[in-house]
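[1] Prediction below, plus the sequence it came from.
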Amino acid sequence: MSENSAELLHGPLHQWHVDHGAKMAEFGGWLMPLQYDGVVAEHTAVRTAVGLFDVSHLGKAEIRGPGAAEFANRCLSNDLHRIGPGSAQYTLALTNEGTVTDDLIAYLRAEDDVFLIPNAANNAAVVAALEAANQAEDGRLSITNLHRDFGVFALQGPRSAAVMAALGLPEPAAYMSFVDATLTIGGAAVDLTVCRTGYTGEHGYEIVPRWGDAPAVWDALAAEVAKAQGLIAGLGARDTLRTEMGYALHGHELSTGISPVEAGIGWAVGWRKDAFWGREALLAQKAAGAPRKSVGLLAIDRGVPRADVHVLDAAGAVVGRTTSGTFSPTLGNGVALALVDPAVQLGDTLALDIRGRRLGVTVVKPPFVQVNVKN
């Protein structure tokens, strides 16, 4: 826990987490639950049953007004023309240099209404960049920071659909589609949004209630998760789950020092669009070839990989640096993500310099774990 925890922001369920014995930690300026029953138990529950995460620290913002979707499409990397109203899209806010200010989810509600979920620490920066772009045009759109207007819960795992059905919540039509729904709690109707997405690789949902409704919605979800032999899960398990899938995390695989080409997420860029922030720089890097590439590393020695350590070749020369590293509860083995020299190939045997000790690893293509979900 941060020494300055009193200065950290609290989500709508802060007291619930404290009362239920959560180990709390700082995430993007917010004090959030790291674990309850332990990272391994919570991780395993998501892979085998169901887990419920409070991720209300995530940002929220809105673009409204005539042409809101077209405006968002001129700013953000992905192509909103690929989806229609009622669908969500993973996209990026880039710098002029083509590196990543933030990765976020854009909910296309209508051509005049786009709801955004950035990362917690970057919400204000994304809103400020959008507002600056709006003012540079005609300033007619409304760009609103809604960070503390909504909670966000992630329900993940093979039994997540059963939990939703037990609560009478609708199933969105497809992966990355969303619906507005009503949950009846104690005779009162509570409005929320349900999106078929998540950050674990498992079948799952992200549920977005109003901030003031969040505790009641959480209690209803938690009760059904318990009936399904699932667990409340903290952000520690969320990190091990996403690392097993090879999913990028801002501040690790993505940053203002890393481009989407280097990170291997060029699929989140609308390359044929006429405009998005950082377009010219990114096109130039793509044409010239990125100086680094992202790979997965599977430990072949006993030990746990760590983030931000050197990757060495057989001769001991530095060929990269890890961006994430952890123990995979599913595999019972160490895994890592790294940015390495383009000459590194799948199947190469390398080593990590862990405080002067070499940990052998093999270069692989993520995901490290195969799940029975077609997203």
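    That came through fine.
[2] rest of the way, CA atoms for contacts and neighbours
    Will do.
[3] for the stretch 1-150 of the chain, what spans make up the helices?
    In the stretch 1-150 of the chain, the segments counted as helices under DSSP state H, counting those that start in this stretch are 14-19, 39-48, 68-75, 123-136.
[4] Now the second one: buried residues?
    Applying a neighbour-count criterion of 16 or more other Cα atoms under 10 Å, the buried positions in helix 39-48 are Val39, Val40, Ala41, Glu42, His43, Thr44, Ala45, Val46, Arg47.
[5] Who are the packing partners of that helix?
    Under the contact criterion of 3 or more Cα pairs under 8 Å, 6 or more residues apart in numbering; DSSP states H and E, helix 39-48 touches strand 231-233, helix 235-245.
[6] Now mean neighbour count and distance to Thr193 too, for those, in CSV please.
    Supplementary listing: the helices and strands packed on helix 39-48 in CSV, determined by neighbours: other Cα atoms under 10 Å; distance: least, Cα to Cα, whole Å:
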stretch, mean neighbour count, distance to Thr193
strand 231-233, 25, 20
helix 235-245, 23, 21
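[7] want to throw these into a markdown table with distance to Asn122?
    Compiled in a markdown table, the helices and strands packed on helix 39-48 are given as follows (distance: least, Cα to Cα, whole Å):
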| stretch | distance to Asn122 |
| --- | --- |
| strand 231-233 | 24 |
| helix 235-245 | 18 |
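[8] which SSE is Gly316 in?
    Mapping Gly316 onto the secondary structure by DSSP states H and E places it in no helix or strand at all.
[9] Who are the contact partners of it?
    With contact set as Cα atoms under 8 Å, 6 or more residues apart in numbering, Gly316 has no partners.
[10] Mind listing residues that contact stretch 168-184?
    Applying Cα under 8 Å, 6+ apart, the external contacts of stretch 168-184 come out as 86-89, 107, 161, 164, 167, 189-197, 217, 375.
[11] Quick check: helices, which of these are part of them?
    Ala161, Met164, Val217 (DSSP state H).
[12] Of those, just say which sits nearest to Leu350.
    Distance from Leu350 was checked for each of the ones in helices among the contacts of stretch 168-184 by Cα to Cα. The minimum falls on Ala161, at 41.0 Å.
[13] Could you find the closest non-adjacent residue to that closest one?
    If the residues on either side of it in the chain are set aside, Ala161 comes closest to Gly204, at 7.3 Å by Cα to Cα, 6 or more residues apart in numbering.
[14] Do I have it right that the one you found meets Phe153?
    No: under the criterion of Cα atoms under 8 Å, Gly204 is not in contact with Phe153, lying 10.6 Å apart.
[15] what about these two, which has more around it?
    Set Gly204 next to Phe153 and count neighbours by other Cα atoms under 10 Å: Gly204 wins out with 28 against 23.
[16] okay, now the one to match up with it:
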Amino acid sequence: FDGDGSEKLLDHLLTRRVSDLAVGQIRYGLMCNADGGVLDDVLVSHLETPSQRRFHLLVVNASNRAKILKWIEPHLADFPTVTMSDRTELTAMIAVQGPKAIDVCNRLFSIDISALKYYSGKITEQFGKPVIISRTGYTGEDGFELIVRAEEAGRIWENLLLVGRDSGFAAAGLGARDTLRMEAGMPLYGHELDESINPIAAGLKFACNLEGRSFIGDEALRAVAADGSKQVRIGLIPEGKRPAREGCDVLSADGAKIGRVTSGGPSPTLGHPIAMAYVDASRADEEPFQIDIRGKSVNAKRTKIPFYKRPKS
């Protein structure tokens, strides 16, 4: 987003305040409809090019790209000095995550990567081409996300493999990422988030600046904050080794259906299954819970989210 007033447009669209975002800062936020339902969860950055041109970058979920572009376009008419450019097809993102991410990235880039604070970013160059580096990720681990030109992605990836060889750097797919984000208690759009779910039910009130500003969905969210949500997201640990998968019913001790699992699977880090679920807020403290796993009721214990938190360095 370029032009005078881009921060005001984003303030209008997002649950998180953008107008006070300093250059180099990044914030997690949500885009909601008028009813407070989540259209997407996003990252917004305030960046500056080497030529001192400032702009805002919005990173959305790839599956929601078309929907979000369509949602934003009508609002641009109210901000005639702002231009929006979709760079998705021109760029690629590489996520370097884990305790050795700093070492690996420092070997590749000429800048001191460790100087970047969590949820901050900057533009640098690699092989003479611009690279946006942000200290962000979707794994619960420390790490970086690199936004590069699409034609340079293969070259940068090969060099990462080369410089990271001695550090155990290796490719990881969506399955590994999904396990890590579940252990970290991070919501995934289409599972813990969709247009029928509001941020407060999802446990994301921290990402909603409700006071002293207006944005799409603000009135609905203020009402939920005042009255309470009808459902809440909780963490569950099923007994035994059988994982509870998305769609499994969550039952109360008396066998009544009170919710459903949105994500679940084995946790290699913890050595047992974990699951996230939405349950009726009025019954969220009733234990023990049960989960219907393929027709069999399995006892489950409620636990705090995140299931696992990396040790502080």
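    Looks like it came in fine. Computed from a prediction, not measured in an experiment: that's the story for all the values here.
[17] before we move on, back to that, now which of the contacts of stretch 168-184 of the first structure would you call buried?
    Of these, these count as buried by 16+ other Cα under 10 Å: 86-89, 107, 161, 164, 190, 192-197, 217.
[18] neighbours around the alignment partner in the first structure of Thr91 of the second structure, how many?
    Aligned against the first structure by TM-score structural alignment, Thr91 of the second structure finds its counterpart in Phe150. Using other Cα under 10 Å, Phe150 of the first structure has 23 other residues around it.
[19] could you pull out the strands for the second structure?
    Secondary structure of the second structure (DSSP state E): strands at 26-32, 38-48, 54-59, 91-97, 121-126, 129-134, 143-149, 231-238, 249-251, 257-267, 272-280, 289-293, 296-303.
[20] Turn those into a markdown table, columns for distance to Ile72 of the second structure.
    Written out in a markdown table, the entries for the strands of the second structure read as follows (distance: least, Cα to Cα, whole Å):
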| stretch | distance to Ile72 of the second structure |
| --- | --- |
| strand 26-32 | 10 |
| strand 38-48 | 11 |
| strand 54-59 | 11 |
| strand 91-97 | 20 |
| strand 121-126 | 24 |
| strand 129-134 | 23 |
| strand 143-149 | 22 |
| strand 231-238 | 28 |
| strand 249-251 | 36 |
| strand 257-267 | 28 |
| strand 272-280 | 29 |
| strand 289-293 | 40 |
| strand 296-303 | 38 |
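[21] To Glu195 of the second structure, which of these lies closest?
    Each of the strands of the second structure was scored for nearness to Glu195 of the second structure using Cα to Cα, and the closest is strand 38-48 (4.6 Å).
[22] which strands and helices sit next to that closest one?
    Contacts defined by 3+ Cα pairs under 8 Å, 6+ apart place strand 38-48 of the second structure against strand 26-32, strand 54-59, strand 121-126.
[23] right, so of those, which gets closest to Glu152 of the second structure?
    Between Glu152 of the second structure and these, the shortest gap by Cα to Cα is with strand 121-126, which sits at 9.2 Å.
[24] Name the residues of the closest one that come out as buried.
    Under 16+ other Cα under 10 Å, the buried positions of strand 121-126 of the second structure are Gly121, Lys122, Ile123, Thr124.
[25] And stretch 330-337 of the first structure, by the same measure?
    Within stretch 330-337 of the first structure, judged by 16+ other Cα under 10 Å, the buried ones are Asn333, Gly334, Val335, Ala336, Leu337.
[26] List just the nearest of those residues to Gly278 of the first structure.
    Leu337 (24.8 Å).
[27] Go ahead and confirm that closest one touches Gly296.
    Yes: using Cα under 8 Å as the test, Leu337 of the first structure is close enough to Gly296 to be in contact (4.7 Å).
[28] what touches both of the two?
    Listed as contacting both Leu337 of the first structure and Gly296 by Cα under 8 Å, 6+ apart are Gly246.
[29] check contacts around Glu287 of the second structure.
    Residues counted as contacts of Glu287 of the second structure (Cα under 8 Å, 6+ apart) are Ser252, Ala253, Lys301, Arg302.
[30] What's Ile293 of the second structure aligned with over in the first structure?
    For Ile293 of the second structure, the aligned position in the first structure is occupied by Ile354, per TM-score structural alignment.
[31] ok, now how distant is its match from Phe150 of the first structure?
    To Phe150 of the first structure, Ile354 of the first structure is 41 Å away according to Cα to Cα, to the nearest Å.
[32] which residue in the second structure lines up with Thr91 of the first structure?
    Using TM-score structural alignment as the criterion, the counterpart of Thr91 of the first structure in the second structure is Gly29.
[33] what does Thr48 of the first structure give?
    Under TM-score structural alignment, Thr48 of the first structure pairs with no residue in the second structure.
[34] I figured Thr48 of the first structure hits Ser160, correct?
    No: taking Cα under 8 Å as the contact criterion, Thr48 of the first structure and Ser160 are not neighbours in contact, 10.6 Å apart.
[35] Can you mark which positions in stretch 238-248 of the second structure are buried?
    By neighbour count on 16+ other Cα under 10 Å, the buried set for stretch 238-248 of the second structure is Pro238, Glu239, Pro243, Ala244, Arg245, Glu246, Gly247, Cys248.
[36] who's in contact with the second one?
    This points to Glu239 of the second structure. For Glu239 of the second structure, counting by Cα under 8 Å, 6+ apart, the contacting residues are Pro273, Val298, Asn299, Ala300, Lys301.
[37] Can you find the partner of the first one in the first structure?
    Superposed on the first structure with TM-score structural alignment, Pro273 of the second structure falls opposite Gly334.
[38] returning to that earlier point: in a markdown table: the helices of the stretch 1-150 of the first structure, plus distance to Asp348 of the first structure.
    Output for these, formatted as a markdown table (distance: least, Cα to Cα, whole Å):
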| stretch | distance to Asp348 of the first structure |
| --- | --- |
| helix 14-19 | 44 |
| helix 39-48 | 29 |
| helix 68-75 | 39 |
| helix 123-136 | 39 |
